[in-house]
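Visitor: predicted model and sequence below, questions to follow.
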Amino acid sequence: MLFKLSIRNMRKSIKDYMIYFMTLVLGVAVFYVFNSLESQQAMLSISNDTREIVALITEMINYVSVFVSIILGFLIVYANNFLIKRRKKEFGVYMTLGMGKKNISVILLVETILIGLLSLVIGLIIGIFASQLTSIIVAKMFSADMSHYQFVYSSAATFKSILYFGIIYLIVMVFNMISIGRYQLIDLLQAHRKNESIKTKNLGICVLLFLVSVGMLAFAYYQVTQVFNGSQIELLGQMILVGCVGTFLLFYSLSGFILRVVQMNKGHYLKGLNCFVLRQMNATINTTVVSISIICLLQFFTICILSTAFAINETIKKDLRDLNPVDVSITSYVSMNEGIQGNESDVFDVLNKVDITSADFSEYTFANVYNANVYMKDSLAPIVDEIHDSFPYLQLDDAEETFMSVSDYNKIAKQFGNEQIELANNQYAAICDYDNMKNLRDKSLSKGTPITINGQSLVPKYDHCIYGFVVNSASHMNMGIIVVPDQFVMNMELRAMHFNADYAGDQEHTKLMEERFRTLEENGDLAYTVYSRIAMAENATGLTALFVFIGLYLGIIFLISGAAILALKQLSESSDNVERYKILRKIGTSERMINHSLFVQIGIFFAMPLSLACIHSIFGIQVANKLLALFNQNDMLAPIAITAIFIIMIYGSYFVITYLGSRSIIKEDSMV
């Protein structure tokens, strides 16, 4: 009997369950997709190093999944609270007919289990098929061979999804039974007549709080964009806290005076159903200040996380193309290998151990770098105080400058396709590709800062750093090398030597060379650091994948959570306001006007937190760029566009379903 009643109730309330059901399905599908990554790599032909990278990503996702489960747990409890509230009158009727709270709890338990099982099954099915797309993404990222592609099912991801989902649902069931046990019959029967209490706020205090909130946000924006330099983590934490408080105060103050401000414009306020919509919105904001503030912050973090993740992805790809002009770079530092003399034979003596000779390379260059007892405090003397204030962790007194002869640098510059340099006997130049350091050096060079080598003073030829680097790299990491006329390096202390080369031969020969270099590294015989273009691409791609997958995982969950809370709150408001819509119909308001007012009301409610989140993100993305200055991010247009697509897809879907659900509620209930 109770089971049949539960089935009948589910069919009758299917529209009420739509948002709840959609959220559960999306949550399960996303959870499965990201936790099935380990299984996806099993069928791909990738190297052992890449498998280790994928294993690391999988481990990170496992940790993030715990956090995601907690978020989904709170979300499901919130959704259940809405459903119970929506059906209070129904439960009151059951009790009037003699049904006990225990039986009502059983009905609710059966419904919860059924909707949970249905959403779990559908979510897993969607996740299984969607995860095949993950295989393609992983394969593309790691340049894997998909010739042996086959449909992949992850039992481990399924088990994790069922386990976490089961624990969350167990908590929800207990919550439901406790909630039903607390209600009295009179409360259930009169639930439709009770609305959340709204306290009238003092207009003057609200205006003052609005000004304070705007001031707090402006102060936080200024601090993180103009004062924060990427290393002041304590300052960043303080400004995030200021921003959170400012966000709450902004929404709190708006709910107290925005209606009165609009009322001053009588022509607009009294037009159509504007007065009804604005009063409804004012009441809604009054009772959801905390929720809207949290959702705004969630959306802010979502935009920043997704935009930054996609930006890092694009930047690393570009850097791999630009910063790896040769097949392999080899560097040896004297401090790590005291036997080197700075000759080509030093390199080939080691390479010959695995049958690598000069004939294996189509072109190669060899260059040395030196020390000259010149420190950054000398080459950056005019701006030392400024650097100490802005970068307190940069120890200029201990940072020794690196020198290279102009002929050696020009050989590498020609090979890499970079600008070559000509110097007079009393001139020097600085090469650099790390933006933050380049800005500092440019300031010093523009002041004509001289350096002294062996008692002879050299002046800069250029008032800025020349873009350049001397070995393969995954990112812009050249902090600066000073290029001097050849005669000045003759008496300098050898610091390191660089060997850059392209392989001779076809793809098979390249593969063989990579294996030989890997063998030397694994055996510990190579006293040199090898920067292989292929190995650098694999490692950098792993870092890219880590950022992208974690960013997508958290971003989508945050989006779903924020949109679902807004949707459920608006559906609850529509249910509470049915009587008001009945009155509108009685006084002759058309359905078209009512639907339009409902659309505008829901649109404003969804747009408010998103609008402020977008403003926050303008400054938040700048902070992310400072924190990730290593990646030299510049063009954020494409990442922001991709993020916008994600937001429109998920946020827009919830908005449409919320509008249709709310319209259905006010129509059906008006006919009762």
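Guide: Cool, got the structure.
Visitor: drop to CA atoms for contacts and neighbour counts, all remaining ones
Guide: Noted.
Visitor: how far off centre is the top helix by length along the chain?
Guide: When the chain is scanned for its longest helix (criterion: DSSP state H), the result is helix 533-576. Relative to its parent chain, helix 533-576 has a centroid offset of 7 Å by CA atoms, centre = their mean, to the nearest Å.
Visitor: alright, now check it against this:
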Amino acid sequence: VKVMSVIKLSCQFLRNNMRNYKFYLLVITVTVAIFYNFLALAYNPSVASLADTYMYAQIAAVLCMNILFLVVIFFMWHSNHFFFKQREKETGLYMLMGVPTSKIGKVFAVESVVLGLLAFAIGLPLGILTSKLFFMLLAKAMVIEVVLPFAIPVAAIRDLVLVFASLFLIMGFYNYRAVCKSRLIDLIQGAKREQQVPKLKYMRGIIGILLIAVGYFLSLKGQGLGINLMSVAIIVLWFVCIGTYFFFGSVLSIVLSRLIAHKKLIYKGERLISLSNTLFRLQNNYKNLAMTTILCAATVTAFTTSLAVKTYADHNLLIEVPYSLNYLGRELKTKKQVQQIIQSSPHQILGQVETEFLLLDKQGHIMDLNELDDVAVQKVIADKNYGYMITSVGQIQKILECIDYPQKDKLLKQLACESGEMTLMLSPGIIGSTISSIGEVRTIQGKSYKIKNESKVPFIGNIGPLSNTFGYVLNDVDYMKVKGEQQGIINNGINISDQEECLPLLTQLVGTVPGGESNLNNYMGHYLYKYKLVGSFYFLGLIISIVFMLATFSTLYFKVLSDAFSDRQQYTMLKKIGMTEQEILKSIYMQIGIAFVLPAVVGACHAFMANQVFEKFVKGNYLMDYLTALGLFIALMIVYYIGMSKKYFRLIFD
């Protein structure tokens, strides 16, 4: 009977407070559905037969699940804290009536568990219903025709139940302990605590600004100081997060106190009420503002990175596959055979070019390949006893003209160098690098060359072991001096018509070129395989962006609700003494605007610096992706801001 009584009371409390629980229920429901889709991808029985196709998607899904798990823990803790604070007085009244704290704690615990079970009961069917769409969109993003068939893996449901049941039970136990440890006097007076102007902590503010400034500086110049890029990213993350916490805990209170002291500014319109409310609550709200800022930065950064990954894949096409097909070989016999096979196929040769490069051993000397035939050269390449490739600006220019490279002039200007200088040519197969070699000096044939720049260049693409090999680009004069009497390796690049349908042709060529498949780079092979990796991270990255967006909205939602409950009596009094509803609405828009604009602006700055680190990692420019992500984020924030302002107004006067 007692158990039924507790459950009955919990359900009654849940119905009475459902108005406040709606957003919480929505977020948890969506989270359960997304989490199920990640698990369904990992446990789908058809994945075993498509391991090569979906391997990258599985890796990305595991990473996304971990991020989602951390975000949902933060959301549940934050929202639960809000709910408990709003019901302090209610809890105190029950204690005054003689209800034992243990029973009140049990009721609150069961209520939170029932709320979680309700979200789970809606979220799981929603996840199952949307899983087919999830797999279809994933396959489209990965540019593959095979889509996972619909299935409901028992293991996915099992893990989902274990994860969320644990979270709901832990949250219920936390509520039980919180009630049992509460003191009656604190609960009764919880809503009557006077708000005080926060102390102005100038030193903390200075430290906060310095930490953010140092983080920004390292994101721009960290590699130039000889710091590993991965270390830079970690240091910047900690400095910016701590600096943001100090900024909202000190600098904002200093700025607002100065504004309020400015009489001509503060007594204009409804500014006094809005700025005063923000300042007086800052001592309790600055942590919320700091967390909202970090979540804003995470949302924009996640979205930017997803878009940038897609941009990278599209831009890197001509780096990894400059031609429809290319192979390495100097012998005229092989070249004629390749020509004959292509001419006898339905394809036409649209263009071709031969370029030369040398191999540098690990001691800095040019490898002697003069007496070797093409088969022997392939064995040398397979042994990987070399350090770098070496070519010239003139050779690169021939390639750029043949493939009609869209940024030819810009790249040639970047590659231009004086005698004794060179450009480090990054390997086409590398996605990113945590180190920079600019300014370093390398020795070739006993002469020192300084690395002026580093860049990805259309050259030989993903061809065998050389796809992971870096190269040096010298000016034409220095290259000829280095080459001397050595015979270079010839890369034969050919562009053909209908390259998307060249698989039968490639099958014939594999048996013709020396080295076989490892010496034949082509559009339909290596690049599309890499695109599956890019597509999976692009799609799942967008999902995580949505998760971060929901977390951002949740922090703002509970802050606005908390302020509305606190301001209800104040605005009711102002209305009685003559303040119109229109003036109150203007005051509300300004007050909530501060809570939206400041985190969004500071978060956008943080995200911009994060993008700088990402650009250094992948060696590219993704400003347009950042601006696209920021524009969409701001548009959603504006819509949400208007909606929350109206909700705030309704909560005050309902």
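Guide: Yep, it's here. All values derive from a computational prediction rather than experimental measurement.
Visitor: can you calculate the TM-score here?
Guide: Once the chains are laid over each other, their TM-score by TM-score structural alignment, normalised by the length of structure 2 reads 0.76; 598 aligned residues with a CA RMSD of 4.8 Å.
Visitor: and the longest helix of structure 1 against structure 2, how far off on average?
Guide: In the superposition with structure 2, the average deviation recorded for helix 533-576 of structure 1 is 2.6 Å (mean CA distance after the TM-score superposition for structure 1).
Visitor: that helix - contacts with which helices or strands?
Guide: helix 17-35, helix 48-86, helix 101-141, helix 289-322, helix 591-627, helix 637-670 (3 or more CA pairs under 8 Å, 6 or more residues apart in numbering; DSSP states H and E).
Visitor: would you check the span in structure 2 matched by the next helix-or-strand element following it?
Guide: Note on helix 533-576 of structure 1: by DSSP states H and E, the next helix or strand toward the C-terminus is helix 578-586. With TM-score structural alignment applied, helix 578-586 of structure 1 matches the range 568-576 in structure 2.
Visitor: if we go by neighbour counts, what in the matching stretch is buried?
Guide: Within stretch 568-576 of structure 2, the residues scored as buried using 16 or more other CA atoms under 10 Å are R568, Y571.
Visitor: run the chain-centre distance for that stretch.
Guide: Relative to its chain's centre, stretch 568-576 of structure 2 lies at 44 Å (CA atoms, centre = their mean).
Visitor: apart from its chain neighbours, what residue comes closest to the residue most central in space within structure 2?
Guide: With distances taken as CA atoms, centre = their mean, A302 lies nearest the centre of structure 2, 2.5 Å away. Distances taken as CA to CA, 6 or more residues apart in numbering put S545 closest to A302 of structure 2, at 5.3 Å, once the chain neighbours are dropped.
Visitor: who are the contact partners of whatever residue of structure 1 lines up with that neighbour?
Guide: Counting by TM-score structural alignment, S545 of structure 2 corresponds to G555 in structure 1. For G555 of structure 1, the contact set (CA atoms under 8 Å, 6 or more residues apart in numbering) comprises F301, T302, I303, I305, L306.
Visitor: which one of the helices and strands packed on helix 533-576 of structure 1 lies nearest to D187 of structure 1?
Guide: helix 48-86 (10.8 Å; CA to CA).
Visitor: helices or strands up against that closest one?
Guide: Contacts defined by 3+ CA pairs under 8 Å, 6+ apart place helix 48-86 of structure 1 against helix 17-35, helix 37-40, helix 155-182, helix 533-576.
Visitor: looking at those, which is closest to I666 of structure 1?
Guide: Set against I666 of structure 1 and scored by CA to CA, the helices and strands packed on helix 48-86 of structure 1 come closest in helix 533-576, at 6.6 Å.
Visitor: F165 of structure 1: which of the contacts of G555 of structure 1 is nearest?
Guide: Nearest to F165 of structure 1, judged by CA to CA, of those is T302 at 23.2 Å.
Visitor: contact partners for the counterpart of the closest one in structure 2?
Guide: Using TM-score structural alignment, the equivalent of T302 of structure 1 in structure 2 is T299. T299 of structure 2 sits next to S545, I546, F548, M549, T552 when contact means CA under 8 Å, 6+ apart.
Visitor: overlap between those residues and structure 1?
Guide: Among the contacts of T299 of structure 2, the ones still in contact in structure 1 (both residues aligned by TM-score structural alignment, their matches' CA atoms under 8 Å) are S545, I546, F548, M549.
Visitor: return the member of those residues nearest to L210 of structure 2.
Guide: Out of these, the member with the shortest distance to L210 of structure 2 (by CA to CA) is F548, at 27.1 Å.
Visitor: go through the helices and strands packed on helix 48-86 of structure 1 and name the closest to G204 of structure 1.
Guide: Among these, helix 533-576 comes nearest to G204 of structure 1, with 28.1 Å by CA to CA.
Visitor: can you select the buried ones among the kept ones among the contacts of T299 of structure 2 for me in ChimeraX?
Guide: The buried subset of the kept ones among the contacts of T299 of structure 2, as determined by 16+ other CA under 10 Å, is captured in ChimeraX by this line:
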select :545,548,549
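Visitor: dump the kept ones among the contacts of T299 of structure 2 to TSV, plus distance to F653 of structure 2.
Guide: Below are the kept ones among the contacts of T299 of structure 2 laid out as TSV (distance: CA to CA, whole Å):
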residue	distance to F653 of structure 2
S545	35
I546	33
F548	32
M549	29
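Visitor: quick one on the thing from earlier: in a markdown table: the helices and strands packed on helix 533-576 of structure 1, plus distance to R516 of structure 1.
Guide: Output for these, formatted as a markdown table (distance: least, CA to CA, whole Å):
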| stretch | distance to R516 of structure 1 |
| --- | --- |
| helix 17-35 | 35 |
| helix 48-86 | 15 |
| helix 101-141 | 25 |
| helix 289-322 | 22 |
| helix 591-627 | 37 |
| helix 637-670 | 39 |
